[in-house]
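structure for this input, please:
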Amino acid sequence: MKQLAIIVSWAAAVFACLFLLAPLVVIAAASFSPTPVFDLPTGGASLRWYSRIGTLDGFWPALWLSVEIAVLSTLISLVVGTLAAIAITRGKLPGSEILAAALVSPLMMPGLVLGIGLLQYYRSVGFTASWSGLLLAHLVITLPYVARTMIAGLSRFDFTLIEAGLTLGCTWPQSIVRVMIPALAPSFLIASLFSFLASFDNYPVSIFLTDVRTKTLPIKMLQYIEEAPDPTIAALSTIILAGTVALLLIADRAVGLSRMAGTAE
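Alright, predicted model coming up:
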């Protein structure tokens, strides 16, 4: 009976993985279509759609904007989220549990609702700067990932190590750099990875806050699908997917995915 349960569990796990990965495989296969339609390359593969990515109208500005917003929001979230996590885990901040719940609350809200709420708030205060508004919105998206990860990492960090560094002649900044940051490197890595990907791939919030001159790559990809759908979009999606996998492999080589998963719990 126990062996049957194990077989059923493994079968369910394999089925779930195949079910989740099947759409990605289809998109990757369609990117090699020899015809200008989303079709599987049964009669031969072609790479011409990959060569067309750089010629898409507005592709490079949209890519640069997405990378710029993702990097800046990740860096700012790392600083703010880490400081907030220290205040929460040290247990000296009144209402720390409420603050921790508030920091991760955007994760519990649908993206469309969050986008509409931010748009209405910007309008009510007369805030019309698209680039700045987009950056602030992505901070709302990325900060919960950083805060949640750093709270988990700092909850297992021994703060007496910093005090030991002070007794050995280090200043406060030196103790942070030499003791705390190396010990929390896996937490910083997983927080950066999740927040960057969450910002770069975000669509439901960004769509309400972009304008004609300020469009992120996901919004631009939607525009491509509406105007001229062809396998170029599948090729671009495949490259983004490959980049995500590459980041995970780099993280695995750096600290190990099992250690990263333990940090994110």
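
C-alpha only now, for contacts and for neighbours.
OK.

could you work out the end-to-end span of stretch 45-62 for me?
The first residue of stretch 45-62 is 28 Å away from its last residue (CA to CA, to the nearest Å).

show residues contacting it.
Contacts to stretch 45-62, defined as CA atoms under 8 Å, 6 or more residues apart in numbering, come from residues 31-34, 214-217, 220, 231-233, 235-236.

among the residues you listed, which two are most distant?
Checked with CA to CA, the contacts of stretch 45-62 reach their widest spread between 34 and 214, with 33.0 Å between them.

those two: which has the busier surroundings?
When residue 34 and residue 214 are compared for neighbours, residue 34 comes out ahead with 20 against 17, by other CA atoms under 10 Å.

tell me the SS of that one?
coil (DSSP: H, G, I helix; E, B strand; the rest coil).

can you pull the contacts of residue 169?
Counting by CA under 8 Å, 6+ apart, residue 169 has no contacts.

contacting residues around residue 38?
Counting by CA under 8 Å, 6+ apart, residue 38 makes contact with 30, 31, 230, 231, 234.

how about a cut-off of 10 Å?
Residue 38 makes contact with 26, 27, 29, 30, 31, 32, 229, 230, 231, 232, 233, 234, according to CA atoms under 10 Å, 6 or more residues apart in numbering.

again with residue 167
residue 161.

distance of it from residue 182?
Between residue 167 and residue 182 the distance is 19 Å, computed by CA to CA.

please apply the same query to residue 65.
31 Å.

residue contacts, residue 212?
Counted by CA under 10 Å, 6+ apart, residue 212 has contacts residue 130.

helix, strand, or coil at it?
Following three-state DSSP, the label given to residue 212 is coil.

ok, how many other residues are close to residue 208?
If you count neighbours by other CA under 10 Å, residue 208 ends up with 18.

the one 3 residues further on too?
Under the neighbour criterion other CA under 10 Å, residue 211 is assigned a count of 13.

what of residue 257?
By the criterion of other CA under 10 Å, residue 257 has 17 neighbours.

in the helix or strand where residue 222 lies, what's buried?
Element membership of residue 222, judged by DSSP states H and E, is helix 217-227. Within helix 217-227, the residues that count as buried by 16 or more other CA atoms under 10 Å are 217, 218, 219, 220, 221, 224.

could you pull up the residues touching the second one?
Right, residue 218. Residues counted as contacts of residue 218 (CA under 10 Å, 6+ apart) are 62, 63, 66, 200, 201, 202, 203, 204, 206, 207, 224, 237.

to compare with the earlier structure, here is another sequence to fold:
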Amino acid sequence: MMSQFDLSDKVLRYGGLAVRGFVYSMMLTPAVIVIGASFNSGELLKFPPQGFSFRWYAQVWQNQQFMVALWTSVYLATFATVVSLLLGFASAFVLDRFKFPLSSMFSSLLLSPIIIPMVVLGLALLQLFSWLGLSQSFTGLLLSHVLIMLPYVVRTLSTGIGLINKTLEEAALNLGASPLRTTMRVSLPLLMPSLVAAAVFAFVTSFGNVTLSVFLASTSTITLPVQIFAFVESSYDPTVAAVSSVVIAVTLGVILMIEKLVGVSQVIGR
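Prediction:
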């Protein structure tokens, strides 16, 4: 006869499986619909598709605006990720290892872009960059993306730095290694999973951003999300689904690269 403990264990197990299945289905269903609609042979964006065709992918490849916007987004996200990692690592290291009177205020300022509404932040940066002469420039767009990426980078790296065994760094210093050499040869290798996680958060945040890019982009620095947004306003053919599928493929490629280099489980934690 089944005990009450076994019954509760089964309820928890199957309940957990049901919840996970629901969450996974909610995450995957939009992507499946978009990818399926991108192969539609008809003239309108709809799911399930009417027939099967690669014509919309060919149209995306031949569309100069989409291709330029794609490479602009990749270049901007990569460059902004590198800058945010450098600034974020320095900020997280200082906040963890040094205590100074304004450390809490400094930490709050770094995290403030998460709290401020993106529209308000976009308007404020537009005014600031207009005053500085950086309006609708790649530099202004880069700085704005770095600003919204820093909170995720700093929080991720702060957690990683806090978990580093400081006795290993002290041992390296006692053996004659300089602080810079200790950081490069001891701290950074131990921090590699957190660095990869921070880079992923930063890249995805920049690559998918629409609001700031709408305010700050120019005709020569239009990113792919902005181009998709503008295209949907004037057309409703499956080209937008094909472009969105390319974005999904880029994201999947980043995940596979992470798995190859360090392992996804090391990035998100076991």
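
before we move on, back to that, closest to residue 138 of the first structure among the contacts of residue 38 of the first structure?
residue 233 (23.9 Å).

excluding residues flanking it in the chain, which one is nearest that closest one?
Excluding its sequence neighbours, the residue lying closest to residue 233 of the first structure (CA to CA, 6 or more residues apart in numbering) is residue 221, at 6.9 Å.

and that neighbour, what does it touch?
Taking CA under 10 Å, 6+ apart as the criterion, residue 221 of the first structure is in contact with 56, 59, 62, 215, 227, 229, 232, 233, 234, 236, 237.

give me the buried subset of those.
Among the contacts of residue 221 of the first structure, those that count as buried by neighbour count (16+ other CA under 10 Å) are 59, 62, 215, 229, 232, 233, 234, 236, 237.

how much space between the fifth one and residue 37 of the first structure?
Put plainly, it is residue 232 of the first structure. Residue 232 of the first structure sits 10 Å away from residue 37 of the first structure, going by CA to CA.

need the residues touching each of these two.
Residues touching both residue 232 of the first structure and residue 37 (CA under 10 Å, 6+ apart) are 30, 31.

buried set for stretch 194-203 of the first structure?
194, 195, 196, 197, 198, 199, 200, 201, 202, 203.

so can I have a markdown table of these showing distance to residue 88 of the first structure and secondary structure?
What follows is these, written out as a markdown table (distance: CA to CA, whole Å; DSSP: H, G, I helix; E, B strand; the rest coil):
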| residue | distance to residue 88 of the first structure | secondary structure |
| --- | --- | --- |
| 194 | 21 | helix |
| 195 | 20 | helix |
| 196 | 23 | helix |
| 197 | 25 | helix |
| 198 | 24 | helix |
| 199 | 25 | helix |
| 200 | 28 | helix |
| 201 | 29 | coil |
| 202 | 28 | coil |
| 203 | 31 | coil |
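
what's the closest of those residues to residue 77 of the first structure?
Closest approach to residue 77 of the first structure among these (CA to CA): residue 195, at 8.2 Å.

trace that closest one over to the second structure, please.
Aligning on TM-score structural alignment places residue 195 of the first structure opposite residue 202 in the second structure.

tell me the helices and strands packed up against the strand or helix carrying residue 8 of the second structure.
Under the criterion of DSSP H and E, residue 8 of the second structure resides in helix 4-38. The contact analysis (3 or more CA pairs under 10 Å, 6 or more residues apart in numbering; DSSP states H and E) places helix 4-38 of the second structure against helix 55-62, helix 239-261.

make it 6 Å
In terms of contacts (3 or more CA pairs under 6 Å, 6 or more residues apart in numbering; DSSP states H and E), helix 4-38 of the second structure is packed against helix 239-261.

how close does the helix it packs on sit to the first structure?
On superposition with the first structure, the mean distance recorded for helix 239-261 of the second structure (mean CA distance after the TM-score superposition for the first structure) is 1.7 Å.

touching that helix from outside, list them.
Contacts to helix 239-261 of the second structure, defined as CA atoms under 6 Å, 6 or more residues apart in numbering, come from residues 34, 35, 38, 56, 57.

rewinding a little: alignment lookup: the residue nearest to residue 233 of the first structure to the second structure.
Correspondence of residue 221 of the first structure to the second structure, assessed by TM-score structural alignment: residue 228.

before we move on, back to that, was I right to think the match of residue 195 of the first structure contacts residue 148?
No - assessed by CA atoms under 6 Å, residue 202 of the second structure is found out of contact with residue 148, at 8.6 Å.

distance to residue 76 of the first structure for the contacts of residue 221 of the first structure - can I get that in TSV?
What follows is the contacts of residue 221 of the first structure, written out as TSV (distance: CA to CA, whole Å):
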residue	distance to residue 76 of the first structure
56	31
59	26
62	21
215	21
227	35
229	36
232	34
233	31
234	32
236	28
237	27
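
of those residues, just say which sits nearest to residue 113 of the first structure.
Looking across these and measuring by CA to CA, the closest to residue 113 of the first structure is residue 215, at 19.6 Å.

related to what we said a few turns ago, roughly how far apart are the residue nearest to residue 233 of the first structure and residue 236 of the first structure?
Applying CA to CA, the value for residue 221 of the first structure to residue 236 of the first structure is 9 Å.

which residue in the second structure lines up with residue 25 of the first structure?
In the second structure, residue 25 of the first structure lands on residue 32 (TM-score structural alignment).

how many neighbouring residues does its match have?
14.

with residue 156 of the second structure instead?
Neighbours of residue 156 of the second structure under the rule other CA under 10 Å: 22.

residue in the first structure matching it?
Using TM-score structural alignment, the partner of residue 156 of the second structure in the first structure is residue 149.

would you agree that match is in contact with residue 262?
No - look at residue 149 of the first structure against residue 262 with CA under 6 Å: they stay out of range, at 9.9 Å.

residues in contact with the strand or helix carrying residue 189 of the first structure?
Residue 189 of the first structure is part of helix 185-200, with elements assigned from DSSP H and E. The contact list for helix 185-200 of the first structure (CA under 6 Å, 6+ apart) reads 66, 70, 74, 138, 142, 145, 146, 149, 153, 260, 263.

and for stretch 121-135 of the second structure?
Contacts with stretch 121-135 of the second structure, where a contact means CA under 6 Å, 6+ apart, come from 140, 212, 215.

got the buried residues for that stretch?
121, 122, 125, 126, 129, 134, 135.

element containing the fifth one?
Okay, so that is residue 129 of the second structure. Assigned by DSSP H and E, residue 129 of the second structure falls in helix 118-132.

which SSE is immediately downstream of that helix?
helix 138-163.
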